[in-house]
Every structure is written in structure tokens, then in C-alpha cells.
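Novice: got a structure for you, letters missing:
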């Protein structure tokens, strides 16, 4: 498991309190553990990002992380390295511009869009039966029947359980003899529904929001064209409840970037 906890430092508390005050919650969510402003100073924090390493799984055709040591404490008095990193490796954000010409690049995603209440849709049972499973509108509608309608401030996270295969690239890609990858993703119809709900973003614990066997990226083209963004290669989502977590997404603000590696934090009410 790549899930880690630590105490929330004072600096982001004021920012998040303000974000919570303006983001709102669905009716059922707001009746849960109480107003976020009541528990954020004591929040538990779950890190949903995989560490960047040269040997981590990457999408076919991408370049692995390059690391060169430029200085050491013993030799130079300080430790420093040079990184060569692609925009779409590791846990990362896809900006709208990734598939929508003229749309927002990663540095132009408004900061308020990079945080919001998490709606966690669990399809691990379906994926256990079918690695090519496509999240359907019925999956989202089932979540809404139990927790209330998805709201524009939501960040929708799809928990497939695929993160358990990280960092084994062979198992994570799950390619057959012909090189076709087999891992779960979202259907285009589901993308349409998420756009109708005007959610801020959608994240998944796989290599892509499109199913692995899809080579034309219809879900990418549809959702990103609507102004939302993706978070791919999320770490283990098992610690998150269906509602009640508050998400903070922190991609590198690469100027004119189609995307960028990101740290992603989920804030949870304190236990007890």
C-alpha cells in the first residue's frame, strides 16, 4: 500500500477552510461528519500519489524518468539532481489542452478547480470479474441514489483496485500477446454524464481514464473538451469513503503544459 498519513500543517488550513466555505456539499454529505471547517485543522491526510521512480509503469511510448546526480554533500557540500520527466508519467493531471486545442493548459487550471469534495465510486467487484470493465452511467447513478446527486464542485474518483498492481509494469499494463493492454476505464456514456453534472475532474487508479484496449481515447476527447481534467495513476483509494473526503490536487504548474506530475491529498475527518 502506498498510503501515508501525517498531520496537516497550519499553512494550507486557511486556504482549505475558505475553499470548503465556497465549495458546498450535497445534502446528505453535509449531514455526515459535520462542516469541514470543524475538522480540517485536525484532519487526517492520505497521500494518493505514487513516488516518481525511473522504473515505474508508464504508458507505451512515454520516456521513463531520467535522474542525474549533479552534486553530492561529500563532494560538493550539497546534494542536487537533474530530472528529465514527461508531462504524463506517474500520478499526473491531464489538462483540457491535452486533447482539446485552445483549451486550458495545466498552468491555467484555476486553483479552486484543483480542490473539492471527493465522490469515490467503487467498481472493484466488477473489475475483479472483468479487467476490461468500463465504468457505466449505472455505476454513477447507483452512487447518486445512495449519496445524493453529483455536484459541480465534486472530484469523482474511480476505485478499481488496479493500484495493487503498481509498480509491476507488466501486471499494471496487463498486455496480451498482441500488445493490447487490458485494464478498466470509463465509457464515453459515463463521460457524457460527468460532463452533464459539470464535475471538476475525474481520477482513476489506472494508467488511463480510457480502458486499456481503447486506442482512440474517446473518453479523453469528450471529457477534456468540456473543461474538466483527469488525474491518472492514483495510488490506493481503499482508505477513502464514498463521501466525506476533501481532495487537493497539486500538479506542477508547467507553462503551456498538456499535463504534469502531481501530488494528490485526501483530507479526512479525524477518527473518534
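Specialist: Everything's here; your move. A quick note: this is a predicted structure, and the numbers were derived from the prediction, not measured.
Novice: okay, CA-based contacts and neighbour counts for the rest of this
Specialist: Fine.
Novice: Ends of stretch 101-120, what's the gap?
Specialist: Using Cα to Cα, to the nearest Å, one end of stretch 101-120 lies 30 Å from the other.
Novice: again with stretch 102-116
Specialist: End-to-end for stretch 102-116, by Cα to Cα: 25 Å.
Novice: Kindly report the same for stretch 221-230.
Specialist: 11 Å.
Novice: what's in contact with that stretch?
Specialist: 93-100, 103-104, 188, 191-192, 194-195, 199-203, 209 (Cα atoms under 8 Å, 6 or more residues apart in numbering).
Novice: Among the residues you listed, which lie within strands?
Specialist: Using DSSP state E, the subset of those located in strands is 93-94, 201-203.
Novice: Stretch 217-228: which residues count as buried?
Specialist: 217-228 (16 or more other Cα atoms under 10 Å).
Novice: what's residue 69 in contact with, if anything?
Specialist: 80-82.
Novice: mind checking the longest strand of this structure?
Specialist: Criterion DSSP E: the longest strand present in the chain is strand 259-268.
Novice: outside of it, which residues touch it?
Specialist: Contacts for strand 259-268 (Cα under 8 Å, 6+ apart): 40, 43-49, 86-95, 98, 105-106, 240, 244-254.
Novice: Sort out for me which of the residues you listed are in strands.
Specialist: Per DSSP E, the subset of the contacts of strand 259-268 in strands is 44-47, 92-94, 246-251.
Novice: From residue 133, how far off is residue 183?
Specialist: Taking Cα to Cα, one finds residue 183 at 7 Å from residue 133.
Novice: Name all residues that sit in contact with the two at the same time.
Specialist: residue 211.
Novice: Where do the helices of the protein begin and end?
Specialist: With helices called from DSSP state H, the chain shows them at 10-23, 27-30, 36-39, 73-76, 124-129, 137-147, 169-173, 188-197, 218-225.
Novice: let's bring in a second one:
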């Protein structure tokens, strides 16, 4: 088959899929993991009145908004973001919708619940999959609020048990992401209670961690995940624009 035919067939398939944007809007002082610097935007840095064109300046962390952690983030000798393949965040996804289980901050989700969701939604995790955990946590993401209400999302999350992280790691998944500030991290009032994926099961095994998603509930349980990290020299991670195709 000619390459032009392959491209044509690919575009025909792609055009039959709906794209779901699961990233928050990047804005000044947006909520995030409480220990990380927030985003600042110089809104009028270049403007039509003074410069003849419009451009903003961003002061941003590698771990702002929807972003990916490179293995080096928690393990100094592991790969940096610029050393990862360009397609490291492309592949089939399986979404675990936890809304009906009402997860709570400081209480990690157990393997039994993960298995129940697989049975309910009729899928199983496979090698090369990108796992998405929809905790329903984006309801606590409130960039327009102030004080403790604004900061709550970045200091509290359910996380995953050791058994869940081990289960996904042994399945050979490619990456894992969630609508919380830390995916596997169990955190209450800013105190980290456990982080098995960051420490043992995901990053040390080159399973990338993505954080800060939103509106995953709109998408089906199975589809295609696509995102591109910036090629930051020696980067510990990168902001991304994740989309689901289904």
C-alpha cells in the first residue's frame, strides 16, 4: 500500500472520532500541587499600542496545569523529558471512572474497586495502555475561588494503594494520568501519606505520570490518548495538552 493511501485511510478513521480536551485553562495563579510554583502571565508584555503586536510572557513550572512527570523527577539517574520518545504519550487508553465510588482525600483507592470498574465497563488493562483515573476530583478544582477553597485541590487527594500501582506496573502500561495533583499520591491537608507509583512502581519503571486533568467524565471508557511534552533540556517534566479520541 502506498504511503498516500495509508495517510488517507488514517485521516478517514481520525475524522470519525470525537476529540475530548481534558486539560484545564492555563492562567495566572491556577491551582496546582501545593509545593510547586504557580503560573504567572504578564498579560500586556507586548501590545499593539506600544509594540505593534500582541504577545504574553509566561513564568511557568515544568509541573504546571496538565503535565507529565519524567522519571528523573523523583529518581536522579533516570530519563529526563527530552530523552523520551516523541510518541511516549500516544496510545490506547482505558479510563477508570470512580465517581460512583465517591473517593475521599487521604483514602487511597483499592484494587477491588479497580477490578469492579473493569468488569462494569467491560475492559481489561493491556501492555502499552495509557491508564486514566477519573477520581471526579476536578469538581474541587476552583481557579475562580480564593484562599483555602482555591488551595484545597492542591493539598488533598485519594491516591492509589500499593496493590493498584503494582497491578498496573505488572500489566506493562505505558503511562498513567488523573484529575488530581499526584495520581497515586495519597494526601491530606498537604501531608503526603503515600506515593507508591512515584517512588516504586511507575517512574522507576519508566511509566510516565500525568497530573492535573479535567472533564474526563465526558469521554468513553476506551479510546486513543494523545499528548506531546515540550522538549525541555534536562526537564523533570513538561506541561502538555492532552486529548482523548473516541
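Specialist: Thanks, I have it. Since this is a predicted model, take the numbers as computed values, not measurements.
Novice: Let me see the TM-score of these two.
Specialist: After superposition, the two chains reach a TM-score (TM-score structural alignment, normalised by the length of structure 2) of 0.84; 231 aligned residues with a Cα RMSD of 2.5 Å.
Novice: related to what we said a few turns ago, which one of the helices of structure 1 lies closest to residue 118 of structure 1?
Specialist: With respect to residue 118 of structure 1, and counting by Cα to Cα, the nearest of these is helix 27-30 at 10.4 Å.
Novice: Just tell me the aligned range of the closest one in structure 2.
Specialist: Following TM-score structural alignment, helix 27-30 of structure 1 has no partner segment in structure 2.
Novice: Now that helix: buried residues?
Specialist: residue 29.
Novice: same question, stretch 181-199 of structure 1
Specialist: Neighbour-count burial for stretch 181-199 of structure 1 flags 181-195, 198-199 (criterion: 16+ other Cα under 10 Å).
Novice: One more: stretch 161-174 of structure 1?
Specialist: Applying 16+ other Cα under 10 Å to stretch 161-174 of structure 1 flags 161-164, 166-167, 171-174 as buried.
Novice: how long is it from one end to the other?
Specialist: 14 Å.
Novice: which other residues reach it?
Specialist: By Cα under 8 Å, 6+ apart, the list of residues contacting stretch 161-174 of structure 1 reads 1, 56-59, 124, 127, 181-183, 205-207, 212, 233-238.
Novice: Run the chain-centre distance for stretch 86-106 of structure 1.
Specialist: 13 Å (Cα atoms, centre = their mean, to the nearest Å).
Novice: looking at structure 2, where would I find the counterpart of that stretch?
Specialist: Residue span in structure 2 matched to stretch 86-106 of structure 1, by TM-score structural alignment: 61-81.
Novice: what comes into contact with that stretch?
Specialist: Identification of contacts with stretch 61-81 of structure 2 by Cα under 8 Å, 6+ apart yields 23-26, 30-32, 36-39, 198-199, 203-204, 206-213, 229-242.
Novice: What of stretch 132-145 of structure 1?
Specialist: Against stretch 132-145 of structure 1 from outside (Cα under 8 Å, 6+ apart): 121, 123, 126-127, 150, 182-187, 189-190, 193, 211-213.
Novice: From the buried residues of stretch 217-228 of structure 1, pick the one nearest residue 21 of structure 1.
Specialist: The closest of those, once distances to residue 21 of structure 1 are taken by Cα to Cα, is residue 228, at 21.6 Å.
Novice: mind checking what that closest one lines up with in structure 2?
Specialist: In structure 2, residue 228 of structure 1 lands on residue 207 (TM-score structural alignment).
Novice: For residue 117 of structure 2, see how far away its match is.
Specialist: 22 Å.
Novice: so which of the ones in strands among the contacts of stretch 221-230 of structure 1 is the most crowded?
Specialist: Neighbour counts for these, by other Cα atoms under 10 Å, peak at residue 93, which reaches 30 neighbours.
Novice: wait, what's in contact with the closest residue to it other than its chain neighbours?
Specialist: Closest residue to residue 93 of structure 1 apart from its sequence neighbours, by Cα to Cα, 6 or more residues apart in numbering: residue 231 at 4.6 Å. Contact partners of residue 231 of structure 1, counting by Cα under 8 Å, 6+ apart, are 91-94, 201-204.
Novice: Mind doing that once more with 10 Å?
Specialist: 49, 88, 91-95, 155-157, 201-209, 249, 251, 259-262, 264 (Cα atoms under 10 Å, 6 or more residues apart in numbering).
Novice: ok so, going back, return the closest of the buried residues of stretch 161-174 of structure 1 with respect to residue 29 of structure 1.
Specialist: residue 161 (24.0 Å).
Novice: corresponding residue for that closest one in structure 2?
Specialist: Residue 161 of structure 1 maps onto residue 136 in structure 2, by TM-score structural alignment.
Novice: Roughly how far does its match sit from residue 97 of structure 2?
Specialist: Taking Cα to Cα, one finds residue 136 of structure 2 at 8 Å from residue 97 of structure 2.
Novice: Identify the residue range in structure 2 corresponding to stretch 50-61 of structure 1.
Specialist: Under TM-score structural alignment, the match for stretch 50-61 of structure 1 is residues 24-35.
Novice: buried stuff in that stretch?
Specialist: Buried residues in stretch 24-35 of structure 2 (16+ other Cα under 10 Å): 24, 26, 28, 30-34.
Novice: so how far is that stretch from its chain's centroid?
Specialist: 14 Å.
Novice: Which position in structure 1 pairs with residue 51 of structure 2?
Specialist: So, by TM-score structural alignment, residue 51 of structure 2 is matched to residue 76.
Novice: just residue 164 of structure 2 next, same as before
Specialist: For residue 164 of structure 2, the residue aligned by TM-score structural alignment is residue 190.
Novice: Quick check: nearest residue in space to that match, chain neighbours excluded?
Specialist: Nearest one to residue 190 of structure 1, counting by Cα to Cα, 6+ apart, is residue 137 at 4.8 Å.
Novice: what about the residue opposite that neighbour in structure 2 once aligned, how many residues close to it?
Specialist: Alignment note (TM-score structural alignment): residue 137 of structure 1 maps to residue 111 of structure 2. Using other Cα under 10 Å, the number of residues around residue 111 of structure 2 comes to 17.
Novice: next one: residue 76 of structure 1
Specialist: Residues near residue 76 of structure 1, counting by other Cα under 10 Å: 10.
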